[in-house]
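Trainee: okay, sequence plus prediction incoming.
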Amino acid sequence: MGSLVGHVAPGFGFFIIGLWHLINHIKNHVISPKSYTSLPWFPTSKIRYLELFLIMAGSTMSIAMELFIGPDRHQPLDPDGTIPSNHLQNFEHSNISITLFVYAAFSILLDKLAPPAQYGLTYMLGAIAFGQQLLLFHLHSADHMGIEGQYHWLLQIAIFTSLATTLLGINYPKSFLSSFARSISIMFQGVWLMVMGFMLWTPEFIPKGCFMNLEKGHKVVRCRGEEALERAKSLVNIQFSWYVVGVTIFSVSLYLFMVKFYQEKVEYQSITKFEEQEKEEEDEDEDDVEAQKKGKLDDPRSSFLQMGKSFAPLDIER
């Protein structure tokens, strides 16, 4: 994960999942706000478990890259079977991927078996995955004092939000705002991971007074002096604030757009349905009237009465 691709690829995955959740939560809430219930994952029409399959595939690729493809010897251990210092980060990142894989796999199993605690257990598995992610990034073996450490500290804010809102989903399944915040936090995790990849491993984006240095098999950004380091950290904080504002504007704008789109669609369908029902009722009334008229004409007693009424004046005159 300690590279541009190692951050951009998983970041893009988090971004897509978060955006997918955000769109579906908004859509479900707008269409049926009274019966809305938060879902931990969303099935698709053609492949029900597509979201979970993608999480499992991405996690598997991440584990393979961290433990077998990335290392020079294509395995993370020393000849004596111990974990070398320069591979500690690989194991930390792979443990996050393993937990996400477990979440997706058991979510499929729970959906197939449908036990009574399916909803709560699925959310609990998601909370465990975010908790594992928060723990490993908080206790990361990477340098916490440099620019990379500052990026990781700020990433933990988004992870903590995902964890907290996932736990809230267990007891408050009807809360749209909790689901909305969770979706934004997952999406923001992806955005911030991609930003980290580009800003830390693209030489043109390294702050003034800093440089890229190879340490323990990983490229790390170092700064020349305390002043350059503090300036670089302040720039990271400013970036974080910009992206928070940008993601917030995007999310709320998406909500307003989807509210307008789906409400108009629902209202149009309701009016059309009402008009069709009204037309059907009118057609039924006309059919009943025609049937009554036809019944009167076909009734011999009514014909006899009509004949009697026509001859009645003649009888009176006589």
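Mentor: Now that the structure is in, tell me what you want to look at. The structure displayed is predicted, hence computed values, not measured ones. Numbering: from 1, shown residues only.

Trainee: when you work out contacts or count neighbours from here on, use the C-alpha atoms and nothing else.
Mentor: OK.

Trainee: report the buried residues of stretch 214-232.
Mentor: Of all the residues in stretch 214-232, those buried under the rule 16 or more other Cα atoms under 10 Å are His218, Val220, Val221, Arg222, Cys223, Ala228, Leu229, Arg231, Ala232.

Trainee: isn't there a strand covering the second one?
Mentor: Spelled out, that is Val220. Yes - counting by DSSP: H, G, I helix; E, B strand; the rest coil, Val220 is part of a strand.

Trainee: before we go on, here's another structure to hold up against the first:
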Amino acid sequence: MMAQLAIREIFRLFLAIISVVAASAPALAFCTQNGGNATFISSGTSTTVTPAYSTSAVADQIHTFTVTIANPRTNAGATCDLALSFTRSSLPATMTNGAATLEYSIESTSGATLVQTAGFAAFASPQPANRIDLTIAPGGTVVVSVRIRILAGQTSATAGNYTDSTVTVGIYELVLGAPSEALDEHVFTVNASITSGCTLPAPDTSNLNFTPAISAGLPNPGFILRSTFNGVSCSAPSRIRLTGSPMAPTPTTGTVAGFDNEINYLAIAQFGAASAALNSNFTTQVTSAGTNVVTGAVSGATITVDVNLLAGQPIIAGTYSSVLTVTIDPSL
């Protein structure tokens, strides 16, 4: 008898709690009664990140878009409490272009991550940390700002168009602050593009001193100096270009028979499969015939530039200098 009494007392207590909740129901904001569910009415299916992403950017790229949600119920007291969230089967989220990937995140304007992997679970998911809670008046609409963040430093990404169609966006009715029902869910597609471009860090040395290469006033072609660029990246196959003029004296000097008043040099640059050789005696600019790679992007690559003086007549005494410019770009 005691056991039966205990069960009955527990049952009565449970009924009492239900009665309290039911009694307070008129104060809750249900979204699914007569008049239809709250639903997306614009910008709820896709977004395209603009402008195009640059692999040389030093800051994250942030793209803001809006989602508009409507509450079709117009009767008095039909205010709707709901949450907006996104679901993806795995994280981090990535867009793809063939085998190439581009990492991104979906977040609130305050930076909270809105993508979770659990999907909808009544009174459990999405959690408050991964959603935006909203209240919509009867017959009203609300416009929500959401951000796409593409992380900087993705230098191995290839130029082209990227997409991710594995995300689901949903709005969920909130009852006592917990998601109770999925009101509207569908695929949400994220698109982006990557521009063709390169990142060329500073060389290990930017000054080549050829003073030791001058002996008895004559340049020594066997004296070779090298400048190296490390950590080079390009989002597409690229060519390399050298631009430069002969070394000239400061201040300038006039011509003297039997002497040179400029110093010519040969510069040879190597960037993957691309090479360029500039002979300042004949030209001021040269571009490689081929590209550094046949296809795809490169990251952490190296460029070497070897320079030596060309043989000539004795050089008029003075201080000589020139600027050699190295350029890499897919558009060359």
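Mentor: That came through, no problem. What you see is a predicted model, and the numbers here were worked out from it, not measured in a lab.

Trainee: tm score of chain vs chain?
Mentor: Once superposed, chain against chain, the TM-score is 0.25 (TM-score structural alignment, normalised by the length of the first structure); 128 aligned residues with a Cα RMSD of 6.1 Å.

Trainee: which two of the buried residues of stretch 214-232 of the first structure have the greatest separation?
Mentor: Largest separation among these by Cα to Cα: His218 and Arg231, giving 23.1 Å.

Trainee: re the thing from before, ok, of the buried residues of stretch 214-232 of the first structure, which one's closest to Ala105 of the first structure?
Mentor: Using Cα to Cα, these come closest to Ala105 of the first structure at His218, 32.1 Å.

Trainee: on that earlier part again, can you list the buried residues of stretch 214-232 of the first structure in a markdown table and add distance to Trp20 of the first structure?
Mentor: Formatted as a markdown table, these follow (distance: Cα to Cα, whole Å):
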| residue | distance to Trp20 of the first structure |
| --- | --- |
| His218 | 33 |
| Val220 | 33 |
| Val221 | 34 |
| Arg222 | 37 |
| Cys223 | 39 |
| Ala228 | 40 |
| Leu229 | 37 |
| Arg231 | 36 |
| Ala232 | 34 |
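
Trainee: quick one: the helices in the second structure?
Mentor: 2-24 (DSSP state H).

Trainee: same question for the stretch 51-200 of the first structure.
Mentor: Secondary structure of the stretch 51-200 of the first structure, counting by DSSP state H, counting those that start in this stretch: helices at 88-113, 118-138, 147-171, 176-201.

Trainee: winner for burial among those?
Mentor: Stretch with highest mean neighbour count among the helices of the stretch 51-200 of the first structure: helix 176-201 (a mean of 23; mean count of other Cα atoms under 10 Å).

Trainee: between that helix and helix 147-171, how many degrees?
Mentor: Helix 176-201 of the first structure and helix 147-171 meet at an angle of 160 degrees, taking axes from the mean of the first three to the mean of the last three Cα atoms, to 10 degrees as the criterion.

Trainee: which SSE is immediately downstream of helix 176-201 of the first structure?
Mentor: Sequence order places strand 210-215 as the next helix or strand after helix 176-201 of the first structure, per DSSP states H and E.

Trainee: what helices and strands are in contact with that next one?
Mentor: Helices and strands touching strand 210-215 of the first structure, as assessed by 3 or more Cα pairs under 8 Å, 6 or more residues apart in numbering; DSSP states H and E, comprise strand 218-223.

Trainee: just the angle for the following helix or strand past the strand it packs on relative to helix 176-201, thanks.
Mentor: Next along the chain after strand 218-223 of the first structure, taking DSSP H and E as the criterion, comes helix 226-298. Per the same axes, to 10 degrees, the angle that helix 226-298 of the first structure makes with helix 176-201 is 140 degrees.

Trainee: could the helices of the stretch 51-200 of the first structure go into CSV alongside distance to Asp283 of the first structure?
Mentor: Supplementary listing: the helices of the stretch 51-200 of the first structure in CSV, determined by distance: least, Cα to Cα, whole Å:
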stretch, distance to Asp283 of the first structure
helix 88-113, 46
helix 118-138, 47
helix 147-171, 49
helix 176-201, 43
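
Trainee: surely Met95 of the second structure is in contact with Thr101?
Mentor: Yes - when contacts are counted by Cα atoms under 8 Å, Met95 of the second structure is listed as touching Thr101 (5.6 Å).

Trainee: which residues do the two both contact?
Mentor: Tyr162 (Cα atoms under 8 Å, 6 or more residues apart in numbering).

Trainee: more neighbours: which of those two?
Mentor: Met95 (22 against 18; other Cα atoms under 10 Å).

Trainee: check contacts around that one.
Mentor: Thr101, Leu102, Glu103, Tyr104, Tyr162, Thr163, Asp164, Val190, Asn191, Ala192.

Trainee: next one: it relative to Arg147 of the second structure, how far apart?
Mentor: Separation of Met95 of the second structure from Arg147 of the second structure (Cα to Cα, to the nearest Å): 15 Å.

Trainee: check Ile194 of the second structure too.
Mentor: Ile194 of the second structure is 18 Å from Arg147 of the second structure, by Cα to Cα.

Trainee: those two - which one has more neighbours?
Mentor: Arg147 (22 against 19).

Trainee: what's the burial count for Met212 of the first structure?
Mentor: Using other Cα under 10 Å, Met212 of the first structure has 16 other residues around it.

Trainee: how about it, nearest residue that isn't a chain neighbour?
Mentor: Val221 (4.4 Å; Cα to Cα, 6 or more residues apart in numbering).

Trainee: just checking, that neighbour touches Met199?
Mentor: No - counting by Cα under 8 Å, Val221 of the first structure sits too far from Met199 to count as a contact (9.9 Å).
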